[in-house]
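1. Mind looking at a prediction? Sequence and model below.
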Amino acid sequence: MSSVLRIPAATPQQSLDYLQAKLAFYTDAWDLAEDLGRQIPDIVVIDARAPEAYRAGHICGAINFPHREMDATTTARLDRSKVYVTYCDGIGCNGSTKAAWKLASLGFQVKELIGGLDFWKRDGHPLT
């Protein structure tokens, strides 16, 4: 028996629902770079790493906001109409997930950058 087909494929509607939900949570480096280049005003990029990591190189326009510092007080001035894209070093780092979780728990719209800075650099995008 086929290893791929041992478990039946989802129906087209199940696939559509799942993939749409997945895309609601994540963005990739290419799409983010394109939107940053077009200066889309509804997106704010959050570097969730420590300040020294941010200073060593970050996505142009990203603000450094370590996930450990996020709470109701420190996020009070953030614009709730924006979508916040969080990132950290890469797939071995969950700082972006923690930042996205904290922001979402405080009522903000969030997406996580797939692969963080690792995938950003692999795609050839610059750091500041």
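-> That came in fine, so what should we check first?

2. For the rest of this, base every contact and every neighbour count on C-alpha atoms.
-> OK.

3. mind checking how far Cys88 is from Trp30?
-> 16 Å (CA to CA, to the nearest Å).

4. for Gly57, same thing?
-> 18 Å.

5. Name the SS class of the residue minimising distance to the centre of the chain, please.
-> Residue closest to the mean C-alpha point of the chain, counted by CA atoms, centre = their mean, is Glu112 at 1.9 Å. What DSSP: H, G, I helix; E, B strand; the rest coil gives for Glu112 is strand.

6. was I right about it contacting Tyr26?
-> Yes: counting by CA atoms under 8 Å, Tyr26 is a contact partner of Glu112 at 4.8 Å.

7. so how many other residues sit close to the nearest residue to Arg80 once chain neighbours are set aside?
-> Leaving aside its chain neighbours, Arg80 sits nearest to Phe108 (5.7 Å; criterion: CA to CA, 6 or more residues apart in numbering). Around Phe108 there are 19 other residues, counting by other CA atoms under 10 Å.

8. also this one, for the comparison:
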Amino acid sequence: MSAVLQVPPASAELAVAHFAARLAFETDCSDVAADLGAGVDGWVLIDTRSQESWDQGHVPGAIHLPTREIAARAATVVPAGAAVVTYCWGPACNGATKAALEFARLGHPVKEMLGGFEYWSREGLPVETADGVTRRPVDPLVAPRGVACAC
């Protein structure tokens, strides 16, 4: 018997609803980078990590707003009507989820950036510190050189 098909796949109708819903809540590093590079507005990127983490490096253009400060400061850093994209450390961290929940409670449309800062930097995307903007080497396990995901 198939381990994959031991639980049958959902119907196409249920699958459409499920995957469309996931995309309504999530985005990825590549899409965030594309929008930032093109100067697309209407949304803000929020880094929810601690000050020490932010200082180690963050996405250029992100706003630093630790999760514990969202309720008190969101109105001062997020323009009215703007969608919010949250990120934290990476896939093993639920900080972006906690932050997204806080923004949703405040009435903001919100998405999480899958992979967080870990995958942002592992994909060789720009990282900003007090010393300026740099790019770290691409990790070939997440973004093979010369190969585009094209998703």
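-> Sure, I can see it. Keep in mind it's a predicted model, so treat the numbers as computed, not measured.

9. one step back: comparing Cys88 and Trp30 of structure 1, which residue is more hemmed in?
-> Between Cys88 of structure 1 and Trp30, Cys88 has the larger neighbour count (other CA under 10 Å), namely 30 against 14.

10. I'd like to know how many residues surround the closest residue in space to His64 of structure 2 that isn't next to it in sequence.
-> Excluding the flanking residues, the one nearest His64 of structure 2 by CA to CA, 6+ apart is Asp47, at 4.9 Å. When counting by other CA under 10 Å, one arrives at 28 neighbours for Asp47 of structure 2.

11. Lys98 of structure 2 too?
-> Count around Lys98 of structure 2 with other CA under 10 Å applied: 17.

12. separation between it and Ala34 of structure 2?
-> The value you get for Lys98 of structure 2 to Ala34 of structure 2, if CA to CA is used, is 25 Å.

13. Do a quick rundown of the helices in structure 2.
-> 12-25, 29-38, 51-56, 70-77, 95-105, 116-122 (DSSP state H).

14. The residue nearest to Arg80 of structure 1 touches Arg77, doesn't it?
-> No: look at Phe108 of structure 1 against Arg77 with CA under 8 Å: they stay out of range, at 11.7 Å.

15. mind checking which of the helices of structure 2 is nearest Glu128 of structure 2?
-> helix 51-56 (8.5 Å; CA to CA).

16. mean shift between the closest one and structure 1?
-> Its matched residues in structure 1 lie on average 1.5 Å from helix 51-56 of structure 2 after superposition (mean CA distance after the TM-score superposition for structure 1).

17. what's that helix packed up against?
-> Packing partners of helix 51-56 of structure 2 (3 or more CA pairs under 8 Å, 6 or more residues apart in numbering; DSSP states H and E): strand 126-129.

18. just checking, Met113 of structure 2 touches Ala24?
-> No: Met113 of structure 2 lies out of contact with Ala24 (CA under 8 Å); the separation is 11.5 Å.

19. the more surrounded of these two?
-> Comparing Met113 of structure 2 with Ala24 by other CA under 10 Å, the one with more neighbours is Met113, at 27 against 12.
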